[in-house]
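> My questions are about this predicted structure, shown below with the sequence.
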Amino acid sequence: MSAPSSGLMRRFFSCLSARSSGVAGDAASSDSDGDGPHGGEDIISGLPDDVLSSIVSLLPIKEAARTAVLSSRWRRLWASNPLVLDDMDLLLNNPSHVGAVTATVSAAMRAHPGPFRSVSLTCYFSDADKHVLRRWIRVLAAKGAKELVLNNIPWAGLDLLPGALLECRSLQRLRISDWRFPDTSGAPALPRGAAAALPRLRELVLGRTIIQEQDLDRVLASSPMLKTLVFVLSSGVPAQVRLSSRSLWCVVFWHSAAEELAVVAAPLLERIIIQTSSSSCASRWGMRIKIGSASVLQALGFLNPSCHELQIGETVIKVGNKKAAPDAVVPSVKILALSVQFGVGSKARMVSCFLECFPNIETLHVRSIPDRGATSKDGNSEFWSEIDSVECVKGSINKVVIHGFQWENCEVEFLKSILEGAKMLQKIHILQDPNISVSEGDVNGTLSLLASLNKGVELVILAAGQGYGIWTYEVASDLSRNDPFDCQN
């Protein structure tokens, strides 16, 4: 909440407390009109209804419900404003009274006529009480919920979402965490012209949620307005993610992986965002990324040679590949992001292989993955001998961003190759690794070397937190951002 809003809310609560203290009986007895200061100046009631409605919409559910006891006017305002409900507000105040929280949520859902603008529920009851969740979801469907967050506490004993969730036809945004997605086998793929099961869904976030391949396929097929699909902290289920959707714009794998991500038929898909830690790549996670039909794909990454295998058309991209097949390039991509262990030759050589597949890149992001082995301090200039001749380096890249720069020779050699070959380059942004310490002399020496090859390129050095915020999946999936990898403030 912004500072002005916070000040307004503090003033509102102070007036509310003054008005309700010591006059409970009067408030009840004067329920018919709701006017009058009751012994003090009533500042809030002098505001017009539309302003009061906006105030009520910002209140936590507990405080919003308190306003309804003041007068019929407040009850009318609460009921006429789309409901915003987050039961975490209640849970934090009643951690040992789960039953009371459940009753309060149920009562609020019954009392409010709808629509429900935003509802966030944390399920903390056992399988024996699963009827409560089913009832809540039916109410959400009946009263037009637009945004829904369902968080689960799995050790409580309930893990399978009710199938009634698929009947919430008003939903526009859905985020579920720590659940098993309901079985959709009872709802076969929709025939052409049939009504969609989730006709308004625009964003689906699956956090630590198990969803089977066929269920994901059906969700994509039955959500004709779905633009954003996000996997958070999920691994291996589903094993195959096949993107077949006429509406999908953005797919995010946030510390998540499948065996295969295949772009089958996604004519509007513009972004594939992958954030995978180096530790997970070093362990059991690996993913093949198959790009078949993606004619408008504009942003892709972070591709990591340590855990990602790239296939374009029928061609698997490997070191030494001679891509004679015309379907082995994706000319629409303008923003590419790579994660590279610069000091490991087998991984570093994949950089030029990946770059060859995207001839029209304008912005290149490169994340430097630490490698503490002996080779990490070497220049390894032979790794980059091909970079300056790659088509996109010569003809289209105008901005390079290095994330986690450690001032090692192999990183500097990469930048030298880019500077020597790039004809359209205008900017290089270097974001330093916050976990390393480099002497001022080494930094100045490197900058002098790069400046000698500068050719008028703007070189910007940024320390951690200096001008760049934290990259989150919310930032990455924000379709209003021109560059999903750029979290510059």
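Received it, and whenever you're ready, just let me know what you need.

> For the rest of this, base every contact and every neighbour count on C-alpha atoms.
Will do.

> from the chain's centre, how far out does stretch 365-373 sit?
24 Å (C-alpha atoms, centre = their mean, to the nearest Å).

> and it, how far apart are its ends?
24 Å (C-alpha to C-alpha, to the nearest Å).

> what's next to it, contact-wise?
Stretch 365-373 has contacts (C-alpha atoms under 8 Å, 6 or more residues apart in numbering) with 278, 335-344, 400-406, 411, 485.

> Keep only those of these that are in strands.
Taking DSSP state E as the definition of strands, these contribute 335-340, 400-405.

> second one coming, line it up with the first:
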Amino acid sequence: GPFIIGSPSPRAVTAAVSSALAAHPGPFRCVHLTCSTMDEHRGEMARWIDTLVAKGVQELVFVNRPWPIDLRLPAALFSCASLTRLYLGVWRLPDTAAVPRGVSFPNLRELGLCWNVMEDRDLAFMLERSPVLEFLVIMASQTGVRVRLVSRSLRCVQLGHTFLENIDVVEAPHLERLFQWQTVAAAGSRVMANRSFRIKIGNAPKLRVLGYLKPGEQELVVVAGSKENIVPSVQILAMEVQFGVRNAIKKVPGFLRCFPNLETLHVQSPRILEESIGKVNLKFWQEGGPIECVLRSMKKLFFYEFRGSRRELTFLKFIAERGRVLEQMVVVVASEYFSSGDNVNAKLKPLANAKWSSKACKLELFRSPFEEVSGPPYCHKIASDFGFANPFDLQYYSEAEVISLS
């Protein structure tokens, strides 16, 4: 039937779940409990968890049908040592101070926390008790989150649609990928006033893929034991740059200088609502001195949702004229730009005619497949799949229309 928030769960559903769990000999390979308003069935819910723990569930997706949205998750779940994959949705996490000290998730490799109420210590507790955890997803938290990463096993962290106070990568020696998209500074936090929060990168020697950074809205701090404030391991970077906001563009060179060995750069250009005053010409990009990665290591640049602004064009021209080892520049033109009547070829002529530093570089143009773009396209399954070496460009390439520059 239709999903109605607050509507009671049919007794037949919960009775069927209870009998199915009781009849199964175990162990359970995979269980999804997602369709009950758990507050109405606390007795059954407690028995379900006891059964899952006793029969060794390996993969569990456990969602409280959202009403109330802050129902306390039973702490008994924390004694489930057999779990390898756990997704929790629309809960208030247990008071970890009340959880027995010896409790742990010795086999947990993947953890997803979706639209939960949680304290900073809850996340720290779960990371500390999950010694082989490789994949962490935090999606749409109900409260502001300070993400402090201390884990010797984590390989991939994804933060989406989340109120963040800051991200602090303290000790993550095996972290290879860090993604955050559609995140905003938490209301009431100290950083909300200037609309920025801090991303701090400490010991993460294997961090190779990073995005989406937002210059002007986020502050990047590198404390990786290097006097130069660099993260030499990052090879693929994605940024969301407000080209209409001078303060955002001003931060881009500083961000790029943190990644001297960058090979692939993805730039998402959000819709320009209001252009701030002040010129941003080629001289602006040259003023701060050389940007190491542009000169020596950047092989690919992908620019998404190009709308023909002078500031976008100036940035592309700067990369073209400075990128000595550039092999490929891909410009995906915003779909709306075609219907505006502007001549795309005429706008991009100065780029095609620029003095390209790398004569071997290919300039490729595509028409965006998206009519409305609210943010970078993203797929959390692709992001955590290490079979995809570059998880940022796949969404566009599957559907984009090729344009010839005549």
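Structure received. Keep in mind that this is a model prediction, so the values were computed, not measured.

> TM-score them against each other, please.
Overlay of the two chains. TM-score (TM-score structural alignment, normalised by the length of structure 2): 0.85; 382 aligned residues with a C-alpha RMSD of 3.1 Å.

> ok, which pair from the ones in strands among the contacts of stretch 365-373 of structure 1 is furthest apart?
Ile335 and Phe405 (19.4 Å; C-alpha to C-alpha).

> From Leu248 of structure 1, how far off is Arg202 of structure 1?
9 Å.

> and for those two, which residues touch both?
225-228.

> quick one: which of those sit in strands?
Using DSSP E, the shared contacts of Arg202 and Leu248 of structure 1 in strands are Thr228.

> could I get the shared contacts of Arg202 and Leu248 of structure 1 as CSV with distance to Ala107 of structure 1 and neighbour count?
Shown next, in CSV, are the shared contacts of Arg202 and Leu248 of structure 1 (distance: C-alpha to C-alpha, whole Å; neighbours: other C-alpha atoms under 10 Å):
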residue, distance to Ala107 of structure 1, neighbour count
Met225, 32, 20
Leu226, 32, 25
Lys227, 34, 21
Thr228, 33, 22
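
> Closest to Ala258 of structure 1 out of the shared contacts of Arg202 and Leu248 of structure 1?
Looking across those and measuring by C-alpha to C-alpha, the closest to Ala258 of structure 1 is Thr228, at 17.5 Å.

> what's the first-to-last distance across stretch 122-138 of structure 2?
End to end - C-alpha to C-alpha - stretch 122-138 of structure 2 spans 13 Å.

> whereabouts in structure 2 does the helix ranked longest in structure 1 align?
As assigned by DSSP state H, the longest helix anywhere in structure 1 is helix 3-20. When structure 2 is aligned by TM-score structural alignment, helix 3-20 of structure 1 has no counterpart there.

> Which of the residues in the helix or strand following that helix are classified as buried?
With elements assigned by DSSP states H and E, the helix or strand that comes after helix 3-20 of structure 1 is helix 24-29. Buried residues in helix 24-29 of structure 1, defined by neighbour count with 16 or more other C-alpha atoms under 10 Å: Ala27.

> Give the aligned range of the helix or strand following helix 24-29 of structure 1 in structure 2.
Sequence-wise, the next helix or strand downstream of helix 24-29 of structure 1 (DSSP H and E) is helix 49-58. Following TM-score structural alignment, helix 49-58 of structure 1 has no partner segment in structure 2.

> Run the chain-centre distance for helix 49-58 of structure 1.
That offset, for helix 49-58 of structure 1, works out to 29 Å (C-alpha atoms, centre = their mean).
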